[in-house]
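K.L.:
Return a 3D structure for these sequence lines:
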Amino acid sequence: MNTAIMIASPSPQWLGTWAQGLEDRLITTASSLDRLYEELVRRQPEVLLLDLALPGMGTPMEIAPLLRRHAGMRIVALGTDGDDHRELALFRIGVRGCCRDDIAPSQLAQIVAAVMRGELWIRRTLTPRLLDELGARLREESEGRREAVARLQELTRREREIADLVGNGESNKEIARRLDITERTVKAHLTEIFRKLRIGDRLKLALLITEAPMC
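P.N.:
As a prediction, this is how the structure comes out:
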């Protein structure tokens, strides 16, 4: 089955040029922000070739909500013109590729194939910087998990009991029944558990308990 691709640009010239190298693909075009939103819902493309000159889609802050709403869609941003800071910001939010708008149509087809394989289309000079940022982020997250695991020792016996049951996937109602307490009491304990561990929800608590089961 051919890859479903959408091309979004306010320029008829770029819409036509970029489509030239993608003749064997299922292509939809959008020349405005409203049209883009409509077609994304209707077509659910696998790849979006996004012209950063499209009003309302020129910055990482504007593009990020689009990625959240259409998880799994791969975006290639065109028109970056070699701006290091802009491209790095786009990769940070989840864009899969960046290139100039005057790229050859045949090369654009190569980019689509690459991002569909799970690769990033990124300039070689930016790769070390992006890897350094990723490494630093992973180290921070790992340190945060270690600190949270250490804070498990601050829980009372009842709090740890409830935390372990959350780790087993039990609901507040099930926990209340098992411990012979009210759901309101379970919620109060969870509020205190989240405060002590400095986490915000039961999913993070369940993951933490899985990493550090009670001895």
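K.L.:
Going by C-alpha atoms from here, please, whenever you check contacts or count neighbours.
P.N.:
Will do.
K.L.:
how long is stretch 60-79 end to end?
P.N.:
End-to-end distance of stretch 60-79 (Cα to Cα, to the nearest Å): 13 Å.
K.L.:
which parts of that stretch are buried?
P.N.:
Neighbour counts over stretch 60-79 (16 or more other Cα atoms under 10 Å) mark P60, I63, A64, L67, M73, R74, I75, V76, A77, L78, G79 as buried.
K.L.:
and the third one, what helix or strand is that in?
P.N.:
For A64, the enclosing helix or strand under DSSP states H and E is helix 60-69.
K.L.:
now the very next helix or strand once past that helix and helix 60-69, what's the angle there?
P.N.:
Next helix or strand after helix 60-69 toward the C-terminus (DSSP H and E): strand 74-78. Relative orientation of strand 74-78 and helix 60-69, computed by axes from the mean of the first three to the mean of the last three Cα atoms, to 10 degrees: 160 degrees.
K.L.:
The buried residues of stretch 60-79: which two are farthest apart?
P.N.:
Greatest spatial distance in those: M73 and G79, 19.3 Å, computed using Cα to Cα.
K.L.:
what packs against the helix or strand that contains H85?
P.N.:
Secondary structure assignment for H85, by DSSP H and E: helix 84-93. With contacts taken as 3 or more Cα pairs under 8 Å, 6 or more residues apart in numbering; DSSP states H and E, helix 84-93 sits against helix 60-69.
K.L.:
List the contacts of the helix it packs on.
P.N.:
The contact list for helix 60-69 (Cα atoms under 8 Å, 6 or more residues apart in numbering) reads G56, M57, M73, R86, A89, L90, I93, G94.
K.L.:
Assumed P10 was part of a strand.
P.N.:
No. Assigned with DSSP: H, G, I helix; E, B strand; the rest coil, P10 falls outside any strand and is coil.
K.L.:
Could you find the closest non-adjacent residue to it?
P.N.:
Closest residue to P10 apart from its sequence neighbours, by Cα to Cα, 6 or more residues apart in numbering: S31 at 4.5 Å.
K.L.:
one more to line up against the first:
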Amino acid sequence: MKILLCSKNENILKRWSTGLGSQNSVFEATSVETAYRIMKSNSIELTLLHRTMINEQQIIDMISAKKDTKVFVLSDRPRNEEGISCLRLGCVGYANSYIAHPRLNLAVQAVSSGLIWTGSSLMQHMIQTSSSRIKKTGDGETGRPAVLDKLSKREYQVAALVAEGLQNSEVAQRLDITERTVKAHLSSAYAKTSTQSRLGLARLFSTS
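P.N.:
This is a model prediction of the structure:
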């Protein structure tokens, strides 16, 4: 995968490059101008943008100019409001600039397969906001969505708790099962309900 790393901070560039490993073709840019030049001469599939390097309008311009390139923003001090703003602009991910190497690779794999990546704090915030908005406005159909009937009793329990914003460890503790079992039930629930994220489950349960 061809990935462009954009930051004025050499240490950040080195950190990201090391984390991504040799399985990807990595390019580096320390300015927006250089980033565009690299994009023009290479078929960049994903751009990791350091938030301190670029403003909101430049993010919009980059996404508009390079529609075939996915944009992932990383911030030194992640904030839920900023993360939501980036996703609304069309970014495929938002995370901490100092994200651990294993999670950086997971994030890249997720967005390359068409998913959206956020940190756990932002995801919980989005789930809670979505649930509160739907309940407050009465948006959505009443009654339990038929697709939830496809779930086994345990899958339903796991999915319902995840939809409330609980982390896997909290679900495991609540149901007295292992985190590995939680992940297995969650994967099955995603497949059966045709959802791809915790937020998707939250929206589904908000109508039930």
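K.L.:
TM-score for this pair?
P.N.:
Remark: TM-score between the superposed chains equals 0.57 [TM-score structural alignment, normalised by the length of the second structure]; 130 aligned residues with a Cα RMSD of 2.2 Å.
K.L.:
Could you report the distance from the corresponding residue of the second structure for H70 of the first structure to L46 of the second structure?
P.N.:
Using TM-score structural alignment, the partner of H70 of the first structure in the second structure is K66. Distance from K66 of the second structure to L46 of the second structure, counting by Cα to Cα: 10 Å.
K.L.:
Next: Q57 of the second structure.
P.N.:
Q57 of the second structure sits 19 Å away from L46 of the second structure, going by Cα to Cα.
K.L.:
And the helices in the second structure?
P.N.:
With helices called from DSSP state H, the second structure shows them at 10-20, 32-41, 56-65, 80-89, 101-112, 120-137, 153-163, 168-175, 179-193, 198-206.
K.L.:
To L4 of the second structure, which of those helices lies closest?
P.N.:
helix 32-41 (7.6 Å).
K.L.:
before we move on, back to that, residues in the second structure matched by the helix holding H85 of the first structure, start to end?
P.N.:
Under TM-score structural alignment, helix 84-93 of the first structure corresponds to residues 80-89 of the second structure.
K.L.:
And the matching stretch against the first structure, how far off on average?
P.N.:
Compared with the first structure after fitting, stretch 80-89 of the second structure has a mean deviation of 0.9 Å; criterion: mean Cα distance after the TM-score superposition for the first structure.
K.L.:
which residues sit against that stretch?
P.N.:
Under Cα under 8 Å, 6+ apart, the answer for stretch 80-89 of the second structure is E56, I59, I60, V73, G93, Y94, A95, T118, S121, L122, H125.
K.L.:
Include distance to K14 of the second structure when you put these into JSON lines, please.
P.N.:
Output for the contacts of stretch 80-89 of the second structure, formatted as JSON lines (distance: Cα to Cα, whole Å):
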{"residue": "E56", "distance to K14 of the second structure": "24"}
{"residue": "I59", "distance to K14 of the second structure": "22"}
{"residue": "I60", "distance to K14 of the second structure": "26"}
{"residue": "V73", "distance to K14 of the second structure": "17"}
{"residue": "G93", "distance to K14 of the second structure": "20"}
{"residue": "Y94", "distance to K14 of the second structure": "19"}
{"residue": "A95", "distance to K14 of the second structure": "17"}
{"residue": "T118", "distance to K14 of the second structure": "22"}
{"residue": "S121", "distance to K14 of the second structure": "26"}
{"residue": "L122", "distance to K14 of the second structure": "26"}
{"residue": "H125", "distance to K14 of the second structure": "31"}
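K.L.:
What is the nearest of the residues you listed to Q109 of the second structure?
P.N.:
For those, the nearest to Q109 of the second structure is G93 (11.4 Å; Cα to Cα).
K.L.:
hang on, isn't the closest one packed against T118?
P.N.:
Yes. Using Cα atoms under 8 Å, G93 of the second structure is in contact with T118, at 5.7 Å.
K.L.:
OK, contacts around the residue most central in space within the first structure?
P.N.:
What sits nearest the mean C-alpha location of the first structure, by Cα atoms, centre = their mean, is G94, with 5.7 Å. Counting by Cα under 8 Å, 6+ apart, G94 of the first structure touches A64, L67.
K.L.:
can you tell me how far it sits from G16 of the first structure?
P.N.:
Distance, G94 of the first structure to G16 of the first structure, using Cα to Cα: 26 Å.
K.L.:
Next, the buried residues of stretch 42-56 of the first structure.
P.N.:
Within stretch 42-56 of the first structure, the residues that count as buried by 16+ other Cα under 10 Å are Q44, P45, E46, V47, L48, L49, L50, D51, L52, A53, L54.
K.L.:
Now stretch 168-179 of the second structure: buried residues?
P.N.:
Buried, per 16+ other Cα under 10 Å, within stretch 168-179 of the second structure: N168, V171, A172, E179.
K.L.:
could you give me the residues in the first structure that that stretch aligns onto?
P.N.:
With TM-score structural alignment applied, stretch 168-179 of the second structure matches no range in the first structure.
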